[in-house]
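S.K.: I would like to see how this sequence folds:
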Amino acid sequence: MKTKIILFLTTVLLSINITDRGSASSNYFEADVIIYGGTSAAVTAAVKVARTGQSVIMVSPDIHLGGLSSGGLGFTDTGNKEVIGGLSREFYQRVYEYYQQDETWQWQDRSEYGNRGQGTTALDEEFGTMWIFEPHIAEQVFEDFINDEGITVLRDEWLDRKDGVVTEDGRIVSFETLSGKRFKGKMFIDATYEGDLMAAAGVSYHVGRESNDTYDEEWNGVQTGVYHHNHFFPPDGPHIDPYVSPGDPSSGIIGGVSVAPPGEKGSGDHRVQAYCFRMCLSDHPDNKVPFPKPDNYEPSQYILLLRLFESGWHERNNFFTKYDEIPNRKTDTNNHGPVSTDYMGMNYDYPEASYERREQIIQEHEDYQKGMMYFLANDPRVPREIQNEVKRWGLAKDEFTDNGNWPHQLYIREARRMIGDFVMTEHEVLGNREVPKSIGMGSYTLDSHNVQRYITPEGYVQNEGDIGVSPDQPYEIAYGSLIPKKDEIQNLLVPVAMSASHIAFGSIRMEPVFMVLGHSAAAAAVLAIREGQAVQDVNYNDLRNDLEADGQVLEYSD
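M.R.: Sure thing, here's the model as predicted:
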């Protein structure tokens, strides 16, 4: 009872604190900086603002904070960890601290954990960082950040995208959510994967792939005939037939294959790279739940997968490569192979879709992926060695406990991308052009998952859009890529749906980098408030000094 009373009084005091700055209405909120989103970037942005002493409110459509970082992506896409600084690095240091506690190791001894990370060791004793982690640990770290700074977070609040944003003289004045709450601020940060606030404010953006001609790039646009990862059907065979009755086009197309032509190589289109859920699986007998059978399970949806097995692909390629180990006998399970957890071609309308349609798309992805796992574990046509291996695993019983042990965040690899004051392209990522006004660094491969599955002129199934091109060294990210053009909006920063071409975004879009960009966006917002400036007029030397004092890494030398 005492705890409940304390929580109640804390809530009342927070409400008084907020409404004292604005009106007495319980639906009116005001702060120096309003952050829309619940992603990892939203959290680091809020923490940075709070630590400067400015007031901040997070308006999150999500109940769970952290986006993909707490939503199953625990096998971190680090790239070069040396360039991950500031609050992003602090996040991984806090994760490390949890894994120093014996009680964290519930399902295996610490000594049994293999310590393998993506391009690095998982647990870095020298720098006190842990790059590989369980979803619930990540979520707890984000909640710790919020609680430590006393940040006000309103959850399950959805922007009124049609009529909710009020602008005046090139500035956002306020926005309203569907519940009727209004939020007024001096500066705004859109930290959503979708860029909803940015779009509703009238900022320019792009959806899909630009043509290579748009920014004089090589790896943007349609990429037929390009095979960089092992996520394609071998062009020299064995070939996979796309028809219900093999060789008979009149019999119809099997599920997962499009009849639309792929488009001319190098041309732009409306398509975005495939989404999936990053499943957290366990092989511990006391901490796994059998793969559930979706209500609308339809095994014929996985005929293409069967034909892949019949071709012998699995005998040459380990189907379980992307069951990446995280602590406590769990995995971060990602897409692997020509047919896998990526629900290819089923997300094209997601970036611009209504909330209702997005919810349908998310459910369709969940049904497809759950159905695939149930199919692999139970359908007698699946090769025995694969079925036996799949049956070793189940959903981790102690993860996502309020959502049937299923991740609460679909991997929105790409949605809207702002066309801002500066557009990051493959030229900046690959080091072919200098970057003005660095506010952080990236280092990951130019990485796009497949975008479409089509029928070749020869009548076979093929995937398209999977790209992997590595930069020679880490690259700088321009401040201009976080801000709109000045003649559009002058008090908005966009650290997630930021300004980049499709293929450049494929490298930048990693969670550690989003946290870096959230931190830097918040620093710029505070400087703009204090100097009474537009975000486009922030003094870069002041911003650079502030970021370097916080441990951000702005340039790289061997």
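
S.K.: Please count neighbours and contacts with C-alpha atoms only from this point.
M.R.: Fine.

S.K.: got a list of contacts for the helix or strand containing residue 251?
M.R.: Following DSSP states H and E, one finds residue 251 within strand 248-253. When contacts are defined by Cα atoms under 8 Å, 6 or more residues apart in numbering, strand 248-253 is touched by residues 242-245, 259.

S.K.: May I ask which two of those residues are separated the most?
M.R.: With distance counted by Cα to Cα, no two of the contacts of strand 248-253 lie farther apart than 245 and 259, which are 15.6 Å apart.

S.K.: In contact with residue 231: list those residues for me.
M.R.: Residues in contact with residue 231, defined by Cα under 8 Å, 6+ apart, are 336-339, 450, 463, 466.

S.K.: after the host helix or strand of residue 304 comes which helix or strand?
M.R.: Using DSSP H and E, residue 304 maps to helix 303-310. Secondary structure here is assigned by DSSP H and E; on that basis, the next helix or strand after helix 303-310 toward the C-terminus is helix 313-316.

S.K.: got the buried residues for that next one?
M.R.: Within helix 313-316, the residues scored as buried using 16 or more other Cα atoms under 10 Å are 313-314.

S.K.: can you check stretch 492-503 too?
M.R.: Within stretch 492-503, the residues that qualify as buried are 492-503, counting by 16+ other Cα under 10 Å.

S.K.: Would you mind measuring the gap between the ends of it?
M.R.: As for stretch 492-503, its first-to-last residue distance stands at 24 Å under the measure Cα to Cα, to the nearest Å.

S.K.: Same check on stretch 185-200?
M.R.: Terminal residues of stretch 185-200 lie 16 Å apart, using Cα to Cα.

S.K.: Now show me the structure for the sequence below, then we'll compare the two:
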Amino acid sequence: MIDRRLLLGGALSLASTSLAGCYRGKMATAADGPRRLYEHEGQAISADVVVYGATPAGVMAALEVAESRASVVIVGGWREAHVGGMMSGGLGWTDFLDAKAFGGAALRTIKAVSRGGGEAGNRFSFKPSAAEAYFEYMLALKQVSVVYSRGVVGVTKTDRRITGFETADGLRVTGRVFVDASYEGDLLAAAGVGFQVGREAASPLNNLGGYRGATREGETSTHQFQIRGRSIVVDPFQRQGDQASGLLRGVAPGDQKPIGAADKAVQAYNFRLTMSNRPGLRIDLPSTPPPGYDRADYEVLFRYVAAIGQAGLKHGVDWSFADDLIYANDLGDGYFDVNARGGFSTDPVLLSWAYPTASYAEREVIWKRHESFIRGFFYALAWEKDARLPASLQQEVRQWGLAKDHYARPHANDSAGWPYQLYVREARRLDNGAMWSAADLDKDGAPRLSRAVALASYRQDSHLVQRIAVKGEHGWTIWNEGNFEQNSGGRDQRSILPLDIMLPHRDQATNLLAPFAVAASHQAFSAIRMEMTSMTLGQAAGAAAAMLCAPTRQADVQDVDYRTLREILVADGVVLDERNAVGMAELRGEQLIRKIKRRLG
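M.R.: As a prediction, this is how the structure comes out:
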């Protein structure tokens, strides 16, 4: 691996405040084991580079800075108590179209944590506990300090340069360069940087933009009311067949706005559950309803199940819970990554809309309402006394429980076995005038902006936004609006992503990068948000941030020397275009990966 110090000509400085004065007690090393991270015991910390958010992008950014002579600290964002975000907090599969689009730190990470060390079909499979152990081990190995907080509440700036921020628990953080790697973009918002939330209007650049109604362009049946390709009609009215009785809870009128109109709606979040259907491996879900449970929230689900039977489909023969009401991805050893599937599943609608800009107190309510809804989904199917639920279905659902060996160190407001991280599929996105569009993702040849720092290789994929009532050829039914899947990446299924999508307007901030909340349309972001791409953007953000810590000048991040940045990334095996994609990344870091896997057992 290239020595960043040599490439940067030894220009990076240790001049900033030493972290040793801010952390008391023994500093963890790799020999201490992956569970030993740093605990904050002071009221002020400082580093050359401050990474806000312990997400995969944040970890990659910090590890990249640690390769230089610049000092770095990770300050966990709101509610974070673990490193690794979704990869250690629930998600056990990460999707892609072309595995050769990824190299560098992202490839080393996925090889180290994946079952069998690689890909399965078009997904990398891993246990979240393995991802957490790997991230902790690497941070300890590189002596990167991690401090958890209750979220940023204020930012100080001199002219357009951020000098520091304060957290809700009174921590004061100062630095020279800042990386907002949070899922929510809280630091950039607090710094006065422009952002957008919601869906842009449909246009030639974003053909699936805005309100989608019941249009079928880009629509996928896997998130609709259907069973194995067969549409299921679900009556939307309080009294079935009676339009005057009003719509069921959670169902909106389908003619609310023109197709393609912009709005502030946000695709559904959920928790990716690590579960098992083996008695010895699972924590059984309760036979009592969760807090806040309201049977009316699941009337659409009960009608869906009833309509499946009325369509002549028999549970256990034509369909099942594990194949049609949830998406159970096999992680091996009896464990599954459970995601939403079908017309009504673990994706609650509408709860996500207010989350991106909500206060921390409001977010806590939204967070717990997601948990209660999903627990209620399992309770309703397994234990409700409703004649519409087949006994065989209830028995199947009761076989599923939370994994015993995951999430044993929960947040103070959570319980063991429940995933650490809410799946914030999309929140704030930078608004910097360089919005990356769906057309940009599909472009073959030279990209619109040329400073490539990562590739995306996944479908444009948005989960449902809301449920609407629509009248079709078989009468009134419920439709999941906002879901789409559309391939992207042009001929090679790879999309070039420029440095510019991580940078604020120069007149708003000159020392901040955002590797997750990037400047992209709702449609384009749905492909960029995937973990492999996010980690690669994090590595690029870390490399750029370290370069800006040279003592000779305080360069704006918008003026980072791209030629040097590219050399750093390509030398570490990061794939930026076809010229460095030919198997090169596969050769990087194999000895380190074997060593880490032995260390983690």
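
S.K.: TM-score for the pair, please.
M.R.: With the length set by TM-score structural alignment, normalised by the length of structure 1, the two chains reach a TM-score of 0.87; 513 aligned residues with a Cα RMSD of 2.5 Å.

S.K.: quick one: the top helix by length along structure 2 aligns where in structure 1?
M.R.: What stands out as the longest helix in structure 2, according to DSSP state H, is helix 360-383. For helix 360-383 of structure 2, the aligned range in structure 1 is residues 355-378, judged by TM-score structural alignment.

S.K.: Assess the claim that residue 311 of structure 2 and residue 234 are in contact.
M.R.: No - with the criterion set as Cα atoms under 8 Å, residue 311 of structure 2 and residue 234 do not qualify as a contacting pair; they are 11.0 Å apart.

S.K.: can you give me the helices for structure 2?
M.R.: Counting by DSSP H, the segments of structure 2 that form helices are 4-7, 56-66, 85-89, 104-113, 128-141, 186-190, 299-310, 360-383, 391-398, 438-442, 522-528, 531-547, 562-571, 590-600.

S.K.: Give me the packing partners of the shortest one, helices and strands only.
M.R.: In this case it means helix 4-7 of structure 2. Packing contacts for helix 4-7 of structure 2, counted by 3 or more Cα pairs under 8 Å, 6 or more residues apart in numbering; DSSP states H and E, involve helix 562-571.

S.K.: in the helix it packs on, what counts as buried?
M.R.: 562, 565-566, 568-571.

S.K.: quick revisit: now, which of the contacts of residue 231 of structure 1 sits nearest residue 155 of structure 1?
M.R.: Residue 155 of structure 1 has its nearest neighbour among the contacts of residue 231 of structure 1 in residue 450, at 32.9 Å by Cα to Cα.

S.K.: what about that closest one, distance to residue 225 of structure 1?
M.R.: Residue 450 of structure 1 sits 12 Å away from residue 225 of structure 1, taking Cα to Cα as the criterion.

S.K.: any residues in contact with both of these two?
M.R.: Between them, residue 450 of structure 1 and residue 225 have residue 464 as joint contacts when contacts are counted by Cα under 8 Å, 6+ apart.

S.K.: Structure 1: which residue goes with residue 242 of structure 2?
M.R.: Aligned by TM-score structural alignment, residue 242 of structure 2 pairs with residue 248 of structure 1.

S.K.: tell me the contacts of residue 296 of structure 1?
M.R.: Contacts were defined as Cα under 8 Å, 6+ apart; by that measure residue 296 of structure 1 touches residue 367.

S.K.: Can you find the partner of it in structure 2?
M.R.: Under the alignment (TM-score structural alignment), residue 296 of structure 1 pairs with residue 292 of structure 2.

S.K.: again, but for residue 135 of structure 1
M.R.: For residue 135 of structure 1, the aligned position in structure 2 is residue 128, judged by TM-score structural alignment.

S.K.: Hmm, its match is touching residue 89, no?
M.R.: Yes - applying Cα under 8 Å as the test, residue 128 of structure 2 and residue 89 come out as touching, 6.2 Å apart.

S.K.: which residues do these two both contact?
M.R.: Listed as contacting both residue 128 of structure 2 and residue 89 by Cα under 8 Å, 6+ apart is no residue at all.

S.K.: picking up where we left off before, could you dump the buried residues of stretch 492-503 of structure 1 into a markdown table and include distance to residue 25 of structure 1?
M.R.: Converted to a markdown table, the buried residues of stretch 492-503 of structure 1 look like this (distance: Cα to Cα, whole Å):
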| residue | distance to residue 25 of structure 1 |
| --- | --- |
| 492 | 25 |
| 493 | 28 |
| 494 | 29 |
| 495 | 31 |
| 496 | 32 |
| 497 | 32 |
| 498 | 34 |
| 499 | 37 |
| 500 | 40 |
| 501 | 43 |
| 502 | 43 |
| 503 | 46 |
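
S.K.: wait, which of the residues you listed is closest to residue 282 of structure 1?
M.R.: Using Cα to Cα, residue 496 comes nearest to residue 282 of structure 1 of the buried residues of stretch 492-503 of structure 1, at 30.7 Å.

S.K.: Quick check: the gap between the closest one and residue 54 of structure 1.
M.R.: The gap separating residue 496 of structure 1 from residue 54 of structure 1 is 22 Å, by Cα to Cα.

S.K.: go on, residue 290 of structure 1?
M.R.: Counting by Cα to Cα, the gap from residue 290 of structure 1 to residue 54 of structure 1 is 48 Å.

S.K.: burial count for the aligned partner of residue 53 of structure 1 in structure 2?
M.R.: The alignment partner of residue 53 of structure 1 in structure 2, by TM-score structural alignment, is residue 69. Using other Cα atoms under 10 Å, the number of residues around residue 69 of structure 2 comes to 21.
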